[in-house]
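J.: My questions concern the predicted model and sequence given below.
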Amino acid sequence: MKVLVPVKRVVDFNVKVRVKSDGSGVDIANVKMSMNPFDEIAVEEAVRLREAGVATEVIVVSAGVTQCQETLRTALAIGADRAILVETGDELQPLAVAKILKALIDKEQPQLVILGKQAIDDDANQTGQMLAALANLPQATFASKVTVADGKVQVTREIDGGLETLSLTLPAVITTDLRLNEPRYVTLPNIMKAKKKPLENIKPVDLGVDTTPRLKTLKIAEPAQRAAGVKVPDVATLVTKLKTEAKVL
């Protein structure tokens, strides 16, 4: 069974992002970049499936600038077998990424696609669902447990009311939640091995995909500062303020 895992290069989750002075976007100049944490979970799950003998090959793919090769090499160091970079300097919105992945599904014919549920830069949570729709594949989002057997994948997913278990016929699309697994620490020997693993470089035009943006960002701004709290001397004063000022009672 072949597993395809898309990964995205994002600003490291430990970095406090800064909005550009003109409000056109986030400043990523000289900022540490890393693999999207949810995608790292997806890579780990795919590698575990291969180690368990369920999957035979794990392919990681990224779309974006040349530096995305670093993210792919990290995925290869975790244990993926080979990588594909769809290189482009264009802004890639979720629909464009989903179309790129659909073209790669047609080319590679994976039995399972595992994506992070969302990227921590835009928090769109759209690509997996769009991909399933474009490829006409069954999907299970927010997976906290994945079991593959007998041509089906059983997915336990986290919903507002608790847990839901779905059984999907392969091929299928899954998006990962935080509690699915804990990604392994990447060791130096594996980093060195990753440098020798194959990494294919292609362009969106090679896949026949139009990446023209459909949405326009008008402005990006930091959230407003929270007002300072007020200390009250007693419960009676608190109740009065809740009634007259906050108007919640």
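T.: Good, I have the coordinates.

J.: Only C-alpha atoms from now on, for both contacts and neighbour counts.
T.: OK.

J.: Mind listing what's buried along the host helix or strand of residue 168?
T.: Under the criterion DSSP states H and E, the helix or strand holding residue 168 is strand 162-169. Using 16 or more other C-alpha atoms under 10 Å as the test for burial, strand 162-169 gives 167-169.

J.: Make CSV out of those and add distance to residue 129.
T.: CSV is the format used below for these (distance: C-alpha to C-alpha, whole Å):
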residue, distance to residue 129
167, 17
168, 15
169, 16
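
J.: for comparison:
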Amino acid sequence: QFDALTPHWWKLWQQSPSATPFQSPAWLVPWWHAFAPGELATVAVWRGGDLVGLAPLYLEHGTAGSKLLPVGISLSDYLDILAVPGIEAEVVGIISESIFSIGWAQWILSDLPQDSVALAMKHPEMDRPTAHAACPVLAIAGDETLAGCVPARRRRQLRRARQAASRCGRIALSSANGSPQTFLDQLIRLHNVRWAEHGGGVLANPAVEQFHRLSLPLLDAHGLVRCWLLAIDDRTIGAYYGFHHRGRAYAY
């Protein structure tokens, strides 16, 4: 049933003004397939045949009781509930009523953006929202020199870095959109080299790698991917893994 929501989910996601790539089925359905760390407890709100609200949640059972957690936790920059504009309050009310009828000891909603639909939830037993993790945002302004938003000192550092790279050989920056598996091969190779002396690293986990190999092609098919490879003399020495949606770039 979770997988079957996908076509309806995309329509809802496209309508939701607060949605990011991390609330899309291309991100969250593969996350569940790769990890499935508990029991699905997702709430879907329908109006006729239209999906108008979605809270992708699951229950994680432990000795201290069950925790209700968002699907996508730990690997997503943002988490949230989706709702059709104009009826958010009604949708959130229905979702709240359904969620409070489920047996759990603790419900955790983390990494909510400032315009999150989930922040509209009201219940006597809910704690007030608190600041959780910093997410720096840079508003791009001005021409291609970025003089309107990037400090002069930082731009000088970037020019020096580019000159130093040029002395090493011929620089080539290429888009890896359309070749997600090739991009991931290079990213994981670079990641392993970077972490060789320290051990571990997030991409050393086979389940995390599986998740990205499932998710990235789906995101790419919907035009949400911005992946770049940097090479010097045809040898890949850097990778940028990011997304783009509604005029905002996400440096993942």
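T.: Yes, it's here. The structure presented is a predicted model; accordingly, all values stated were derived computationally and were not measured.

J.: Quick TM-score on the pair, please.
T.: Once the chains are overlaid, their TM-score stands at 0.27 when taken by TM-score structural alignment, normalised by the length of structure 1; 99 aligned residues with a C-alpha RMSD of 4.9 Å.

J.: Report the separation between the two terminal residues of stretch 153-169 of structure 1.
T.: End-to-end distance of stretch 153-169 of structure 1: 6 Å, with C-alpha to C-alpha, to the nearest Å as the criterion.

J.: whoops, I mixed them up, stretch 70-89 of structure 2
T.: 20 Å.

J.: who touches residue 176 of structure 1 in this structure?
T.: Contact analysis of residue 176 of structure 1 by C-alpha atoms under 8 Å, 6 or more residues apart in numbering lists 38-39, 41-42, 114-117, 141-144.

J.: Tell me which of those fall in strands.
T.: When the contacts of residue 176 of structure 1 are checked against strands (DSSP state E), the matches are 114-116, 141-144.

J.: nearest to residue 86 of structure 1, of the residues you listed?
T.: Using C-alpha to C-alpha, the shortest approach to residue 86 of structure 1 within those belongs to residue 115, at 16.3 Å.

J.: Tell me who's in contact with the closest one.
T.: With contact taken as C-alpha under 8 Å, 6+ apart, residue 115 of structure 1 is in contact with 5-7, 38-39, 42, 128, 173-176.

J.: Going by neighbour count, which of the contacts of residue 176 of structure 1 comes out on top?
T.: Across the contacts of residue 176 of structure 1, the neighbour count under other C-alpha atoms under 10 Å reaches its highest value at residue 42, namely 32 neighbours.

J.: Who are the contact partners of that residue?
T.: Residue 42 of structure 1 makes contact with 5, 114-116, 175-176, according to C-alpha under 8 Å, 6+ apart.

J.: what's the answer for residue 98 of structure 2, then?
T.: So, once contact is read as C-alpha under 8 Å, 6+ apart, residue 98 of structure 2 ends up touching residue 43.

J.: Run through the helices of structure 1 in chain order.
T.: Taking DSSP state H as the criterion, structure 1 contains helices spanning 37-51, 68-78, 94-108, 127-135, 188-194, 235-244.

J.: which strands and helices sit next to the shortest one?
T.: If I follow you right, that is helix 188-194 of structure 1. Helices and strands touching helix 188-194 of structure 1, by 3 or more C-alpha pairs under 8 Å, 6 or more residues apart in numbering; DSSP states H and E, are helix 68-78.

J.: Next, the angle helix 37-51 makes with the helix it packs on.
T.: For helix 68-78 of structure 1 against helix 37-51, the angle by axes from the mean of the first three to the mean of the last three C-alpha atoms, to 10 degrees is 40 degrees.

J.: any idea which helix or strand carries residue 228 of structure 2?
T.: Per DSSP H and E, residue 228 of structure 2 falls inside strand 225-232.

J.: And residue 173 of structure 2, by the same measure?
T.: Residue 173 of structure 2 is located in strand 171-175, with elements delineated by DSSP H and E.

J.: what's downstream of that strand, the next helix or strand?
T.: Past strand 171-175 of structure 2, further along toward the C-terminus, the next helix or strand under DSSP H and E is helix 180-195.

J.: what angle separates that next one from strand 171-175?
T.: Going by the same axes, to 10 degrees, helix 180-195 of structure 2 makes 130 degrees with strand 171-175.

J.: moving C-terminal of helix 180-195 of structure 2, what's the next helix or strand?
T.: Under the assignment DSSP H and E, the closest C-terminal helix or strand after helix 180-195 of structure 2 is helix 206-221.

J.: Pull the residues that contact the strand holding residue 173 of structure 2.
T.: Outside strand 171-175 of structure 2, the residues that touch it by C-alpha under 8 Å, 6+ apart are 165, 226-234.
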